[in-house]
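S.K.: 3D model of this:
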Amino acid sequence: MEHIIERLGHHGDGIAPGPVFAPRTLPGERIEGEAENGRIDAPRILAPSPDRVTPPCRHYRACGGCALQHASDGFVADWKVGVVRHALSAQGIETEVGGPDTSPANSRRRATLSGRRTKKGALIGFHGRASGVISEIDGCTLLHPAILAGMPAFQALVVAGGSRKGEMAITVTHSTAGLDVTVRGGKPLDGPLRIQLSGLAGQHDLARLVWEDDVIVEIRPPVQVFGPASVIPPAGAFLQATVEGEAALTRAVLRAVGDAKRVADLFAGCGTFALPLARKAEVHAVESVAEMLAAMDRGWRHAKGLKQLSHATRDLFRRPLLPDELAKFDAVVIDPPRAGAEAQTAEIARAEVPVVAAVSCNPVTFARDAKILTDAGYRLDWVQVVDQFRWSPHVEVAARFSRGHIPGS
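M.R.: Below is the predicted model of the structure:
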């Protein structure tokens, strides 16, 4: 049966009337295939789109790590901007949408790989699409070269600490000192295994190795640089996916905040935005994970030329900052998880903070929270799209909201 793809859904699948979903298809394409439960898993392309290209990665069909390598860069860029515009339009909001600022190939500095012991050694990679099968990723076009070079280390760790029955999760981050590796799902840690793992970390020159929650060895501090400060994040702590993406978001936040002298940074993490902001403003950082704030604080104390940076551990979903607490700030930076920050945004609106710099990894919840602010009298001045998850349907945004006339706006 033939179908015509009309548009892409939020997960990057093509959608034909019905609706019928077909992965790795593009708008305007004529395809063939039998739909099962509204989905064609292996569509045959009868008439390709002019935006269709040859995927650059040889693992594309087996691996689930990328969904849009069959589309031209120009198409993906326009589509991601369109996703943001559509989300805002659904809330009745129109504004300037710029970008996207796209990270280059082989720039992903953080990933969670799957690992499983085999008869011959170990299998390391990403899961296939909607599959429990692990696809090897040698020559991956997404990951940073340093992570790809660490594959022998990951295989050795799985052989030493894995079982044939279970799957392991290997979270690896490229730091200035080398690879920072956290492993979960392996054998329980005992004395002999600890000695073996420590030896493997030294043999493969890992900066830090953590097994579940136990630090096996830290040969060199796995430093990340946030503006003027060097920070050693806790194992497995949140980090922007690429250096280029982090830089784009930081530029947007600094542009949005402008000359504000007192700034609150909410969902601050390890100081991605707070530390660069502290060059010109007094910053109060709020985050629910105390270890991340402690890492930020150490980085601030060792940096030079920064203004006051205070912090508080607080669950902003359960206890958002209230208007009387927000009244002393000239600007608020807010970077919540995918669920957004509906309750906290409502309190910011009530407080009438002059400027809000919003960062989001979910255009739908961003638009929902933007509606709260615009209904309260804020103007959405601009939105910048940032694409640091290249070839995926994932979209990030940074935006500026303001009330009245703000100097420098």
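S.K.: From here on, just use CA atoms for contacts and neighbour counts.
M.R.: Fine.
S.K.: Looking at the protein, which helix is longest?
M.R.: Under DSSP state H, the helix in the chain containing the largest number of residues is helix 73-90.
S.K.: Which neighbouring elements make contact with that helix?
M.R.: Using 3 or more C-alpha pairs under 8 Å, 6 or more residues apart in numbering; DSSP states H and E, the elements in contact with helix 73-90 are strand 96-102, helix 363-375, strand 379-387.
S.K.: and Q196, which of the ones you listed is closest to it?
M.R.: For these, proximity to Q196 was assessed by C-alpha to C-alpha; strand 379-387 is nearest, at 39.8 Å.
S.K.: Tell me what angle the closest one forms with helix 363-375.
M.R.: 170 degrees (axes from the mean of the first three to the mean of the last three C-alpha atoms, to 10 degrees).
S.K.: okay, the angle between strand 379-387 and helix 73-90?
M.R.: Orientation check (the same axes, to 10 degrees): strand 379-387 against helix 73-90 gives 150 degrees.
S.K.: what about strand 379-387, distance to the chain center?
M.R.: Relative to its chain's centre, strand 379-387 lies at 17 Å (C-alpha atoms, centre = their mean, to the nearest Å).
S.K.: ranges for the strands of the stretch 251-400 of the chain?
M.R.: Secondary structure of the stretch 251-400 of the chain, counting by DSSP state E, counting those that start in this stretch: strands at 262-266, 282-287, 309-313, 331-334, 355-360, 379-387, 396-402.
S.K.: TSV for those, including mean neighbour count and distance to G125?
M.R.: TSV is the format used below for the strands of the stretch 251-400 of the chain (neighbours: other C-alpha atoms under 10 Å; distance: least, C-alpha to C-alpha, whole Å):
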stretch	mean neighbour count	distance to G125
strand 262-266	25	34
strand 282-287	24	32
strand 309-313	18	35
strand 331-334	26	33
strand 355-360	26	28
strand 379-387	22	23
strand 396-402	25	25
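S.K.: Nearest residue to T118 in space, please, no chain neighbours.
M.R.: R164 (6.5 Å; C-alpha to C-alpha, 6 or more residues apart in numbering).
S.K.: secondary structure class for the one you found?
M.R.: Per DSSP: H, G, I helix; E, B strand; the rest coil, the local secondary structure of R164 is coil.
S.K.: and this one, so I can compare the two:
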Amino acid sequence: MSITITRLGHQGDGIAEGPVFVPRALPGEIVDGTIQGDTLVKPKIVTPSEHRVKAPCPVYNTCGGCSVQHASDSFVAEWKTGIVRAALEARGLDAPIRTLHTSPTRSRRRAKFSGKRTKTGAIVGFHGRGATQIADADRCLVVTPSMAALVDPLRELTVRLGSRKAEVGFQVTELENGFDLAIDGAKTPTPQETMDLMIWARDNRVIRLSVNGELIGQEAVPTLGPLLPPPGAFLQATAHGEAALMACVSETLGNAKTVVDLFAGCGTFSLPAARKADVHVVEGDRDLTAAAETAWRQGQGLHHMTFETRDLFRRPLIADELNRFDAAIIDPPRAGAEAQTAEILISTLPKIAAVSCNPVTFARDAEALIHAGYRLNWVDVVDQFRWSHHVEIAASFSRD
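M.R.: Coordinates of the predicted model:
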């Protein structure tokens, strides 16, 4: 049967009346196929959208990593901006969106690959859409060229450490001086295999290697700008996206002399902020807090910083603690910062630089702040995960 796509969902699927979900379809398109449940399977585009383009990636049809590569850049930009606008408007809030920052192709410096042995060797890449098969990533247009070149050596590791029944996971981060590689789901290496792994790591610019949560070896201190991230640490996906977020945070902080960084990670925003202000770092993961402190002690030209490991979901900073600061940086995980926001509402904190990876929880927390007297001055949308449905937000709040 034929159906007409009326809109694009938050996961990148086309949606027709019903609703019926159609993978890789665009609004306005007429699509043929068979409906199974709420999904049109094996869709055939009868009338294509003017925004449809030929996907540039050679494995797009089998890889599940990109959901909207078949749409023009201008369409994707408007769609991602619209996701943020819709989340705010659903809460009755104006959406003062200034701009969209889109990271270029081949710029992702952090990725999780899957590896599986085959009869003739191994395959390493990303899972296909809703499938167990893996699409090779050596020609990926999202990750950096250096990371794409690492895929072939990772196939060698998959043969060494993987089994025919299970997959091996490779968390790869490209740093300034090499790769940080954390492997999971692998066979425990023998002492001889460990020595061989270190030779492999040296040959492939892997400066830190962990297997199943255990550090196997480290050739050098991994660095990324002022950061000294621990193994597997969360980092912004692209240098471009990180720079856009940092510029937004800096703009909001202005001339603040004392800053608190909530959900600080290993110091992505707090270390740059310390160039102009005293900063108190609060993070729930002890290893990340320690990494931020070490980076500060080894850094130059930074103001005074203090560090606190604290679960902000269970024990947020209370209003009296927040009142000591001129501004706050807040970058919570996808669940948002509901408990911490409740304390901010009753504080005298004048400025908030907010970063979020979830428009829905951002809008929820923004609504609470605005009802408490804060102004949402502006919102920037940051697209680090090109061609995916993911979107990030940087925003500025203030009150007199």
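S.K.: hang on, the earlier thing: mean offset of the longest helix of structure 1 relative to structure 2 (after superposition)
M.R.: Overlaying structure 2 shows helix 73-90 of structure 1 at a mean distance of 0.6 Å from the equivalent residues (mean C-alpha distance after the TM-score superposition for structure 1).
S.K.: can you list the residues that contact that helix?
M.R.: Residues outside helix 73-90 of structure 1 that contact it (C-alpha atoms under 8 Å, 6 or more residues apart in numbering) are 10, 51, 68, 94, 97-100, 363-364, 367, 385, 391, 393, 395.
S.K.: Kindly recompute the last result at 7 Å.
M.R.: The contact list for helix 73-90 of structure 1, computed with C-alpha atoms under 7 Å, 6 or more residues apart in numbering, reads D51, E94, P100, P363, V364, A367, V385, V395.
S.K.: Show me what the fourth one aligns to in structure 2.
M.R.: Which is P363 of structure 1. Under the alignment by TM-score structural alignment, P363 of structure 1 pairs with P359 in structure 2.
S.K.: Disregarding residues adjacent in the polypeptide, which is nearest to that match?
M.R.: Setting aside the residues directly before and after it, P359 of structure 2 is nearest to V84 in space (C-alpha to C-alpha, 6+ apart), at 5.5 Å.
S.K.: That neighbour matches what in structure 1?
M.R.: Using TM-score structural alignment as the criterion, V84 of structure 2 maps onto V84 of structure 1.
S.K.: Spatially central, which residue of structure 2 would that be?
M.R.: A237 (5.4 Å; C-alpha atoms, centre = their mean).
S.K.: which residue lines up with that one in structure 1?
M.R.: So, by TM-score structural alignment, A237 of structure 2 is matched to A241.
S.K.: quick revisit: are any of the contacts of helix 73-90 of structure 1 buried, and which?
M.R.: By neighbour count, with 16 or more other C-alpha atoms under 10 Å, the contacts of helix 73-90 of structure 1 hold D51, P100, P363, V364, A367, V385, V395 as buried.
S.K.: re the thing from before, can you tell me how far the residue nearest to P359 of structure 2 is from E367 of structure 2?
M.R.: Using C-alpha to C-alpha, to the nearest Å, V84 of structure 2 is found at 14 Å from E367 of structure 2.
S.K.: same deal with I134 of structure 2?
M.R.: 41 Å.
S.K.: higher neighbour count, these two?
M.R.: Looking at I134 of structure 2 and E367 with other C-alpha atoms under 10 Å, you find the greater number of neighbours at I134, namely 21 against 17.
S.K.: ok, the more buried one to P58 of structure 2 distance?
M.R.: Counting by C-alpha to C-alpha, the gap between I134 of structure 2 and P58 of structure 2 amounts to 14 Å.
S.K.: same question, I216 of structure 2
M.R.: Taking C-alpha to C-alpha, one finds I216 of structure 2 at 35 Å from P58 of structure 2.
S.K.: Just the helices from the stretch 201-350 of structure 1, written as ranges.
M.R.: Here the stretch 201-350 of structure 1 has its helices, by DSSP state H, counting those that start in this stretch, at 243-257, 274-277, 290-302, 323-326, 342-351.
S.K.: Return the most buried member of these.
M.R.: With neighbours defined as mean count of other C-alpha atoms under 10 Å, the helices of the stretch 201-350 of structure 1 peak in mean count at helix 274-277, which reaches a mean of 27.
S.K.: which residue packs closest to C57 of structure 1, ignoring adjacent ones?
M.R.: Spatially, and ignoring its direct neighbours in sequence, C57 of structure 1 is nearest to T141 (5.9 Å; C-alpha to C-alpha, 6+ apart).
S.K.: now swap in H10 of structure 1 and tell me
M.R.: P393 (6.5 Å).
S.K.: can you check R117 of structure 1 too?
M.R.: Setting aside the residues directly before and after it, R117 of structure 1 is nearest to R164 in space (C-alpha to C-alpha, 6+ apart), at 5.1 Å.
S.K.: picking that back up, check the secondary structure at the residue nearest to C57 of structure 1 for me.
M.R.: Three-state call for T141 of structure 1 (three-state DSSP): coil.
S.K.: Return the residues in contact with it.
M.R.: So T141 of structure 1 contacts C57, A105, N106 (C-alpha under 7 Å, 6+ apart).
S.K.: Counting neighbours, what do you get for R319 of structure 1?
M.R.: Neighbour count of R319 of structure 1, defined by other C-alpha under 10 Å: 10.
S.K.: what's the counterpart of it in structure 2?
M.R.: Using TM-score structural alignment as the criterion, R319 of structure 1 maps onto R315 of structure 2.
S.K.: Check the spacing between its match and A354 of structure 2 real quick.
M.R.: Using C-alpha to C-alpha, we find R315 of structure 2 at a distance of 19 Å from A354 of structure 2.
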